[in-house]
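Peer 1: Would you be able to build a 3D model of this:
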Amino acid sequence: MIDKTWGSAAEAVADIPDGASLAVGGFGLSGNPIALIEALLAQGTSDLRIVSNNCGVDDWGLGVLLNAKRISKMTSSYVGENKEFERQFLSGELELELTPQGTLAEKLRAGGSGIAAFYTQTGVGTQVAEGGLPRKYAADGSIAVASPVKDVRTFDVGGRARDFVLEEAIVTDFALVHALRGDRHGNLVFNKAARNFNPLAAMAGRVCIAQVEELVEPGELDPDGIHLPGIYVHRIVEVGTGIEKRIERRTVAAPANTEGA
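Peer 2: Prediction:
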């Protein structure tokens, strides 16, 4: 039997070196592998190049690594909920490769599927394709690193000529993901919206580390209900069902006016 379980989050991330690239699951604060993130913070790993939909908030998710200045580059699609992220980017401390959300998802999926690159219509006619988007600022506010020009080709799709921009796949050194349930072989089941980028991030990492709320024995998961097969997962850590989960922005309706009812 291939038992991929590790004793703790700290042990599972111990060999992630300075300068490593990571694909990290989550969307907002949903499905964040927070135990693995905090273990990485505790061991002091720095100069990380992270691919994730966003960078958490100032005190949660990937934001805890950002606050400690452990991240040198983010590849993301949305960064609007983190004030420290804005400060570091505009001051030239952080590099940002801003990527359309669907394109980011496909770049991760392609990397995990052995596809080197693909053409998409997203970004055609914009700076995504034409280049010049700021990736890193200099201390004086000038652009130190700008996005490059990308290849654009015309294809006949359904009898209609359309332009497409070439996007390269993403493969990272490691992946950190969160799942509801997993077995010792690494097969994973995600919970509703917490599924989000987690399977795609897992696919893109050369070494995928998964934290699960519940660890079960092989054969206990319904094969038809497995969201990510264990072939993509190399290490699995049980963190328990009581792990803290935060809501990024809570919105509640005002109570109904029952006066006179």
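
Peer 1: When you work out contacts or count neighbours from here on, use the C-alpha atoms and nothing else.
Peer 2: Fine.

Peer 1: In this protein, mark out all the helices, start to finish.
Peer 2: Secondary structure of the chain (DSSP state H): helices at 9-13, 34-43, 63-67, 83-90, 101-113, 127-130, 198-204.

Peer 1: closest to Arg153 out of these?
Peer 2: Among these, helix 127-130 comes nearest to Arg153, with 11.0 Å by CA to CA.

Peer 1: Relative to Phe190, which of the helices of the chain is closest?
Peer 2: Nearest of the helices of the chain to Phe190, taken as CA to CA: helix 198-204 at 8.4 Å.

Peer 1: Of the helices of the chain, flag the one that's most buried.
Peer 2: Looking across the helices of the chain with neighbours counted as mean count of other CA atoms under 10 Å, the highest average goes to helix 198-204: a mean of 29.

Peer 1: and it, what does it pack onto?
Peer 2: Other elements packing on helix 198-204 under the criterion 3 or more CA pairs under 8 Å, 6 or more residues apart in numbering; DSSP states H and E are strand 21-24, helix 101-113, strand 172-183.

Peer 1: and the gap between the residue nearest to Phe197 when sequence neighbours are not counted and Pro33?
Peer 2: Excluding its sequence neighbours, the residue lying closest to Phe197 (CA to CA, 6 or more residues apart in numbering) is Gly25, at 5.0 Å. Applying CA to CA, to the nearest Å, one obtains 7 Å for the distance of Gly25 from Pro33.

Peer 1: neighbour count winner among the two?
Peer 2: Gly25 (30 against 24; other CA atoms under 10 Å).

Peer 1: I'd guessed that one sits against Ala179; true?
Peer 2: No. With contact taken as CA atoms under 8 Å, Gly25 and Ala179 are classed as non-touching, separated by 9.7 Å.

Peer 1: Give me the common contacts of the two.
Peer 2: Taking CA atoms under 8 Å, 6 or more residues apart in numbering as the contact rule, the neighbours common to Gly25 and Ala179 are Gly31, Asn198.

Peer 1: The structure of the following sequence is requested for comparison with the preceding one:
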Amino acid sequence: MDKTVGSLAEAVSRIGDGAHVMIGGFGGSGAPIELIHALIDRYRATGHPKDLTVINNNAGNGHVGLAALIEQRMVKKLICSFPRSADPKVFTDLYLAGEIELELVPQGTLAERIRAGGAGIPAFYTPTAYGTDLARGKKIEEFDGRPYVQERWLKADVAIVKAYRADRHGNLVYSKAARNFNPLMCMAAAHTIVQVEEIVEPGGIDPEVVVTPGIFVQSVVCVTDPQQEEDLNRQGAHHP
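Peer 2: Alright, predicted model coming up:
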């Protein structure tokens, strides 16, 4: 039941070539910067993992976090809702060069596809995207006189997320807006890796405030002073 691991490198060691990886965060809020950088460090040392399909809200900013992962040519395909964020130059350049695929998903639909994956719901219908290119090739049904687009669930081999506190059983609480996509991704992945600022003993978290139950978490690593994407970008940081 003790799901803690001793290092970031150990935490990401099971992610293999071609994996579907959900990465939490809404911009920099809740983004697991240290876990992403550990994955990059592993790739630079071993050449693995590569050809990843990444599911995230955006396409990264600057040259840290998700943008750095993309810059290393580790990502084959990105599934996201907002590829044009504050400084998406890395993704934009590779996309225009034909070196990375993009599946664009409206933000609410993205969240619901991930939630459906965690809840075991293979498909659902939404009016969002009807009549646009995003509905092309998808099944359309009419309900109460209104057309709806069928959307499929999203699941992943691995989710890497950031929370605020965990116990050794993997029960999680988040800091404010850092909840965003993170709890949904924990449910939708076969293996969830979480970085937290503090790990407490079982019973150290009030059960009434647990957001993600430990049943959805497999690995927890402590990062006591996590970096923030926006701060790194203001400093002009690059990783590596």
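
Peer 1: TM-score for these two?
Peer 2: The TM-score (TM-score structural alignment, normalised by the length of the second structure) is 0.91; 226 aligned residues with a CA RMSD of 1.3 Å.

Peer 1: distance of the aligned residue in the first structure for Gly120 of the second structure from Lys107 of the first structure?
Peer 2: Taking TM-score structural alignment as the alignment basis, one finds that Gly120 of the second structure is matched in the first structure by Gly114. Applying CA to CA, one obtains 11 Å for the distance of Gly114 of the first structure from Lys107 of the first structure.

Peer 1: Contact partners for whatever residue of the first structure lines up with Asn58 of the second structure?
Peer 2: Structural correspondence for Asn58 of the second structure with respect to the first structure (TM-score structural alignment): Asn54. The contact partners of Asn54 of the first structure, taken as CA under 8 Å, 6+ apart, are Gly26, Phe27, Gly28, Ser76, Ser77, Tyr78, Val79.

Peer 1: Which of those residues remain contacts when I look at the second structure?
Peer 2: Contacts retained in the second structure from the contacts of Asn54 of the first structure (both residues aligned by TM-score structural alignment, their matches' CA atoms under 8 Å), given in the numbering of the listed structure: Phe27, Gly28, Ser76, Ser77, Tyr78, Val79.

Peer 1: of all those residues, which comes closest to Ile170 of the first structure?
Peer 2: Of all these, Ser76 has the smallest distance to Ile170 of the first structure: 12.1 Å, by CA to CA.

Peer 1: Need the nearest residue in space to that closest one, chain neighbours excluded.
Peer 2: Nearest one to Ser76 of the first structure, counting by CA to CA, 6+ apart, is Asn53 at 4.7 Å.

Peer 1: Next, find the distance separating the one you found from Thr103 of the first structure.
Peer 2: Using CA to CA, Asn53 of the first structure is found at 11 Å from Thr103 of the first structure.

Peer 1: Next, name the residue at the spatial heart of the first structure.
Peer 2: The C-alpha lying nearest the average C-alpha coordinate of the first structure belongs to Ser52 (CA atoms, centre = their mean; 2.6 Å).

Peer 1: Would you mind measuring from that one to Leu96 of the first structure?
Peer 2: Counting by CA to CA, the gap between Ser52 of the first structure and Leu96 of the first structure amounts to 11 Å.

Peer 1: what is in contact with the two at once?
Peer 2: Here Ser52 of the first structure and Leu96 have Met74, Thr75, Ser76 as joint contacts, going by CA under 8 Å, 6+ apart.

Peer 1: ok, the aligned residue in the second structure for the second one - contacts?
Peer 2: Counting by TM-score structural alignment, Thr75 of the first structure lines up with Ile79 in the second structure. With CA under 8 Å, 6+ apart as the criterion, the residues that contact Ile79 of the second structure are Thr53, Val54, Ile55, Asn56, Asn57, Leu102, Glu103, Leu104, Val105.

Peer 1: can you do 7 Å?
Peer 2: For Ile79 of the second structure, the contacting residues are Val54, Ile55, Asn56, Leu102, Glu103, Leu104, by CA atoms under 7 Å, 6 or more residues apart in numbering.

Peer 1: what's the neighbour count on the counterpart of the fourth one in the first structure?
Peer 2: Taking TM-score structural alignment as the alignment basis, one finds that Leu102 of the second structure is matched in the first structure by Leu96. By the measure other CA under 10 Å, the count of residues near Leu96 of the first structure is 26.

Peer 1: Hmm, Lys73 and Leu96 of the first structure touching each other?
Peer 2: Yes. Shown here, Leu96 of the first structure and Lys73 form a contact pair, counting by CA atoms under 7 Å, at 5.7 Å.

Peer 1: most distant residue from the middle of the second structure?
Peer 2: Distance from the C-alpha centroid of the second structure, by CA atoms, centre = their mean, peaks at Gly145 (35.9 Å).

Peer 1: hang on, the earlier thing: any idea how far the match of Thr75 of the first structure lies from Val217 of the second structure?
Peer 2: As judged by CA to CA, Ile79 of the second structure and Val217 of the second structure stand 22 Å apart.
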